[in-house]
Each structure stands twice: as structure tokens, then as C-alpha cells.
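Novice: Just the structure for this:
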Amino acid sequence: MLAGKYILLIIGGGVAAFKSLDLIRRLRERGATVTPVLTGAAQQFVTPLSASALAAQKVYLDLFDLTDEAEMGHIELSRVADLVVVAPATADLMGKMANGLADDLASTLLLATDKRVLVAPAMNVRMWQHPATQRNVAALRGDGILFVGPDDGHMACGEFGPGRMAEPLAIVAAVESALTDGPLKGRRIIVTSGPTHEPIDPVRYIANRSSGAQGTALARALSALGADVVFITGPADVAPPEGVQVEKVQTAAQMMAAVQAALPADAAVFAAAVADWHVANGSGSKIKKDGRGAIPALRLTENADILATVSQMTQGRPALVVGFAAETDDVIAHATAKRVRKGCDWIVANDVSPETGIMGGTENAVTVISADGAETWPRMAKDQVANRLAAKIAQALT
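Specialist: As a prediction, this is how the structure comes out:
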């Protein structure tokens, strides 16, 4: 898949730099040529000799190496690649990128390149969550920078949370997606998936039945067509697809915030089964039975409507907004009314009555409703539904 592709790999200074050595190997296995660039801090974690041996290429280190400037200047180095990959992308390096700073070879290459850039962030969880880092991430996304990760997990500092660099194979999948010359190349698409969990107390919650299988399949299909996919998922049964930017949430409020942070986008597809209500008087401790049969009174409050909010944006609205409608009766009538009420472009409707086996199953039978009418598709595997819907989205955006 990567045969003949030239990857400029910038290795930032962090403990995760050791993964970049495996990344070089994985990329070369798929036929790519990899030229490593090590920051000064990266050289404290991996040696230039190791990177050079695995890449079978010269490693670049210093902006002021006059011999290198004579053989291959930093401007040329930044532009001969098919893709620039930054792994690990530290908070410092992303801050330089977001603010146009260029005080070493890596940051100068990133400022001078005219090619797409894919970054794999890696840092302490508090650093990732810091408002300054999130401002920089938002700026980079607005500039069209592609992201893979970070993942949740244990870190070398002993803390747990988002900040781990994506695994090498996930980065390879993101590289392959970024270099795919599909009809959606250069398009940014948000896909929501899975259920949301609205807590009653620390051990109980309100949720909708959803495996997340259809949303996951759709994200995978859109990515295969070259789209830059932001996949925002609740606690689903199925694993998220590789090669896309994954944002994990629990509640409807968190999903709304993640969607707003992911904008602007060319299209947004809301496949998630978002809970309509949350518990306004939820308990911070487990609610106990009192032994007398008293039933706790739960006060429910409507969640914000993510589909309607995005559909009715007056500025920055995606060119295509697609909603999903899971119905149990009068499917077409209810879904048609929902499309008008929410203001979205399409509604993908399906019958999730228990006898259909669709909710949580491997197949789906949908009707795509637009201003032009209703288009009913035969029952098929969810992957097939995803491929057909992704092709229809590509046609609408091109």
C-alpha cells in the first residue's frame, strides 16, 4: 500500500520515541521510504544510529549543517516527502507548529513543508488536557493537520489517561489513509457512534441499546475513501477503527463538547444513539434500598440535541449533515418529520423493533431520506451499508 511513498518522520523528544523505531520498521515493511529527523531532545531517548540503521537512510539532526544544506537543503527536505509524520509529537513541538515558530530543524521543516502533516501526540495526561495544549490542537486541526491518538493508558510517569502515543500499527493505518487518493481526500468528516451513558449514581446509568457497529463501519468506509475522520464514540461494544482520530466520551454533554471541538468539518454523520435525558438529581454515592420499598425519584432533564444544534448552525455548518433515526413504528413518517424538525440534510432511518434483530446485530436495513424523497435499501451487512453510504456522501461532497 505504501510502495514508492516517501515519509519524512520527525521524532520528538519523549519516552514514546522508542515506538518510532518500530514505526520505521512497520512503514518499511509496507514499501515506504522513511527519512528520520531527530530533535535534540529525541536524541536523549533514541540514537541517530538506531534510527538510521532501521530506516537505511541518513538521519537529519541539525539545521546548520552546511554539508547537508549543500546536498539537500531543509526546504527541499520538507517538500520531497509524500507525507510528514511527527511521532511522538510533544506539547512543545505542537506549540511551535501552532504558532509558526522555527528554531530547530524539525520545526523549520514543519513550517516550510507544503505537504500534509500527520501528528501522533504523546505527553503527560495533564499536559494534554491543559488549556494551552488544547488551544494549540484546535489551531492545528483548523490548519488541516491530521491527528492519530493520543490513546488512554498508563504512562511512564505513573499516571493514567489520554496522552499515550498511538501504537505503531495505528499510525501506519493513519499514514495509509492520509495517502489514499480517494474521492474524499482532503475532506474532514465527523462521525459519532455508540451509546451515551447518563449516570444515576456511580454504578447505574441510563443508556440506549447500541453496539456502535454501524458507526464504526461507516468511519472505516469514509477513511478508506481518503477522508480525515474524527470518530467520536460513546462506550460501544466494538473497537474503534484504526487510522482515524478517536475521541472517547461517556455522556451526551461530553459528546456535544467533542463535536463542537472537532468543527469545522465538511460533513458530520450522527450515528450515535444519544440518550434523550440525563438525571438532574444523580447521586455521587450508590443509592441504597431502604428495605421499606421506597423508590427513589429520578428527575430527568433533556440533553442538548447534537444533531439539531449542528444542523441549525448559522456559521461554519458542515456542507452535509446526516442524522440517524432508530424507530419501532411508522419508520418513514417519523424519520421524515425528524429530518424537517432537526434541519439536517439526510436521515438514515431503520426499524429496530426486537423482531428485526438489527439493534446489536450484524445486518441493517435502512432508508435514506432527503429533501428529494426516500430511498430504501435492501437488508445487508452493516459493512455494506457503510460502504454504500460513504459512496453517497462522497458523491454529495464532490
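
Novice: use CA for all of it now, contacts and neighbours both
Specialist: Noted.

Novice: Could you check how far His74 is from Leu66?
Specialist: Separation of His74 from Leu66 (CA to CA, to the nearest Å): 10 Å.

Novice: In terms of neighbours, single out the busier of those two.
Specialist: Comparing His74 with Leu66 by other CA atoms under 10 Å, the one with more neighbours is His74, at 22 against 11.

Novice: In three-state terms, label the closest residue to that one other than its chain neighbours for me.
Specialist: Nearest residue to His74, sequence neighbours excluded (CA to CA, 6 or more residues apart in numbering): Leu109, at 6.4 Å. Secondary structure for Leu109, judged by DSSP: H, G, I helix; E, B strand; the rest coil, is helix.

Novice: Let's compare: structure for the following, please.
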Amino acid sequence: MNLKGKKILVGVSGSIAAYKAALLVRLLVKAEASVRVVMTDAAKEFITPLTLSVLSKNPVLSTFSDAQDGLWNNHVDLGLWADAIVIAPATAKTLSKCATGNCDDLLTAVYLSARCPIFFAPAMDVDMYHHPSTKNNIDTLESFGNSFILPDFGELASGLIGDGRLAEPEKIITKLSAHFARKPVAVTKKVLITAGPTVEPIDPVRYISNRSSGKMGYAIAEAFAASGASVTLVTGPTDLKITDATIKVVRVESASDMFAVTSDQFQQNDLVIFAAAVADYTPKFVADQKIKKQGHEMMLELEKTTDIAGTLGSTKKEGQLLIGFALETENELEYAMDKLQRKNLDYIVLNSLNDPGAGFAHDTNKITVIDKYKNIQHFDLKSKEEVALDILNIVLAKWSEA
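Specialist: Got it, this is the predicted structure:
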């Protein structure tokens, strides 16, 4: 989550979906954002200002002045205060007013005064959403540089089924978080990441593999994509799902498959992270039919697979960064440093099976990062998502230096 300390202004307009604004505000506060709420008069027909005031821990505003105490609610100050404005729900009327500059309430005045990114989350009936006038207003607002969090498909208040349901608050939070995660230094970068195990077939039903879950590589892919980088993930077999639709996912099975895909794309990328647990050996002969059990012993002849990181590291281009992983059980630093040099890497991420909670299958990891100059950084046990952010920050710092 990248919302801690961010100032978010939530605009609420008059829709039955306004009740979801309560959960949105609650989630923003939980993410440690500072939240202000501006409502239209119509919105107050669906949810009370008191509810949103209690949840946001700030007064809720809807008029230019407070008749009780005579205070002026300065729309310019509100627009300049916010790091981002999200109008949720955004009705067809509100979209039209913002698109045409029809500034007749506090919310539209704040919108016109803002210099920060604006996010609209539309909510309306399906025919209203698809009407040419609404589509034209959305196109106009997008041409101004505003962003849209598209509505969901489902049953609407009218009883019709279609587009128009306000995006769930969790989806809005994800969109805002992704916005603040973007780093200018990362948006022009291309990143190639390998993840998961490989499987080496013995016969049509049996194979050799390892205990890698792919969780670390997937977390790294999500972190770099959120930063704005263009990410390709080459993954061995795993049940994991990618949540960021911008990540290009290429699924492979064996070490030779992974080498073929990775080597084909290697030169196109500014950063390559070898997080996959690639099999070191593969059966020399693969049976066409299932091998039947015979006798008390079976001899399986193996041959080395291609060392993907080592082979590609020898062709590293100038300015390209390579990061490898080392999972060790003894002489950890010695083996990791040797691997770092042999494979021509810029960094190696070491984790030890001797550390509880680290290594395969866990949701946590404890890493040590060593660079090619033998500088060492130790990190505490963290979730793999947090570890991915540590790795991201190391790379961002390196890119910023350049």
C-alpha cells in the first residue's frame, strides 16, 4: 500500500452507490491516508455527512460557506490541498458538469481548482452509462488528463444487468495505490523476471522438480509493475495468479523452455531478475510411455541443464542490471558471492533455509543482498511483498544514480 501520509479528497455525488463511500473512506483511513470529503446536496439524500465525518475524522463539506458559523469553505485551498481527488460515485450529471465546467456547487469548484490527479468512478444505470452524451463527457475528461476507474458489470438498482455498478472500494484503493507507486525513473524501463520451479519430464506422468512456489518472483513482478515499469514474467508451473493486468505472463514448463523464452527477450530489457528455481539437471532420456515398475532399483541418467543466468550474464549489455537469487544451506555468503561473480550479476539475493520463515513455500522471506562491489545489506524477516519492495527500492536507487 502506497497511501500512507497521502492527502485524498473524496467527492461524493448523488447516487444509490453513495453508501459505498463509507467503506472507501474507511479503507483510506486504514491505509493511513489523510481524508477530506466533499458531498453534493443530492448525495446527502443517500448517506449522511455525519457518517463520513466520523469515518474520515474531518468535517464533511457541501456548501461554499457554513451558515452556522459563517466560515468560508475555500474551494481553491481544498483543490490545492489534495494529492489526489477521487469522485466516487460520479453520476452522469457530475461527469457532465466537470466536462463542461458547469461550476454550481462546491464539488465542481474543487475539481476546477485542483492541480492534482483526478480519478472518476462512475455509477449509473447501464443505458445512461452507454449513452453517447455520457461517453462524450468521459472522453472529454480523459482528454484533460483525468483517470477513470471503470464501473463493474452486474445487477443495478433498476433491476437491469449491465455496466454501471460503482467499482468496489477495494478496487478504487488498488487504483490509487498503484498511482502513488509509480516512479518516474521506472516508467521507461523494461523488466524481465523469471519465477517458480521448472519441471523436467521422466515419462508422460512423472517429472523432477523442486519446492519453489513462485511467490517471491510473482511479488517482485507486481512491485515493479506498480512502479510503472513494463514487466514480463516468465513463470514455471504454479497456481499463483497475477493481479496487475499490465504484466505480460509467459508460462513455461522445463528449464530448456525457460531458457528459450528468457534468452529471446534478454537484450530488450533494462533489468533481468532470475528468481526462478531452475532445475540443475534433467533426465537425459524421456520415455514416450509410462515406465513400468521393474525390480527393486531404477537408474535415472541425468544431464546438466543450461545455466540461464550464467549464459545470459556473459552477454550482458552496458547499463543492463542483472539480479540473481541464491538459496543456500551452508557457507551462505561464500557461495552467494561466488555465484554473483561467476554469473556476471550486479546483485545477488541470498536466503538461507537455516532462517525460519525463509525459502520455499513460505509467505515470508529473510534476505541478504550483495552487490558486485561486495557491499552487503541485511534485511529482517518480512512478507514477500515487503521483500519485493526492498528489492525494488535498491533498483530504483541504482537507476536514479544513473
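
Novice: After superposition, what's the TM-score, could you say?
Specialist: The TM-score (TM-score structural alignment, normalised by the length of structure 1) is 0.56; 262 aligned residues with a CA RMSD of 3.9 Å.

Novice: ranges for the helices of the stretch 101-250 of structure 2?
Specialist: 106-113, 126-130, 132-143, 169-181, 215-226 (DSSP state H, counting those that start in this stretch).

Novice: Now name the helix or strand holding Thr67 of structure 1.
Specialist: helix 66-71 (DSSP states H and E).

Novice: in that helix, what's buried?
Specialist: By neighbour count on 16 or more other CA atoms under 10 Å, the buried set for helix 66-71 of structure 1 is empty.

Novice: gap between it and the chain center?
Specialist: In terms of CA atoms, centre = their mean, to the nearest Å, the centre of helix 66-71 of structure 1 is set 39 Å apart from its chain centre.

Novice: now for Ala213 of structure 1: what does it line up with in structure 2?
Specialist: Under the alignment (TM-score structural alignment), Ala213 of structure 1 pairs with Lys215 of structure 2.

Novice: so that match makes contact with Ala358?
Specialist: No: in this structure Lys215 of structure 2 lies outside contact range of Ala358 using CA atoms under 8 Å: 11.7 Å.

Novice: the more surrounded of those two?
Specialist: Lys215 (24 against 21).

Novice: how close does the more buried one get to Val54 of structure 2?
Specialist: On the measure of CA to CA, Lys215 of structure 2 and Val54 of structure 2 end up 38 Å apart.

Novice: try Ala279 of structure 2
Specialist: 56 Å.

Novice: So between the two, which is more surrounded?
Specialist: Neighbour count, other CA under 10 Å: between Ala279 of structure 2 and Val54, Ala279 has more, with 20 against 14.

Novice: In three-state terms, label the more buried one for me.
Specialist: Per three-state DSSP, Ala279 of structure 2 ends up coil.

Novice: That one maps to what in structure 1?
Specialist: Per TM-score structural alignment, Ala279 of structure 2 is aligned with Ala275.

Novice: wait, doesn't its match sit right on Ser210?
Specialist: No: counting by CA under 8 Å, Ala275 of structure 1 stays clear of Ser210, with 10.7 Å between them.

Novice: residues bridging contact with those two, i.e. touching both?
Specialist: Both Ala275 of structure 1 and Ser210 are contacted by Pro195, under the criterion CA atoms under 8 Å, 6 or more residues apart in numbering.

Novice: Need the contact partners of stretch 303-318 of structure 2.
Specialist: 255-256, 259, 263, 266-267, 274, 279-284, 322, 324, 342-345.

Novice: Please list the members of these that lie in strands.
Specialist: Within those, residues falling in strands by DSSP state E are 274, 281-283, 322, 324.
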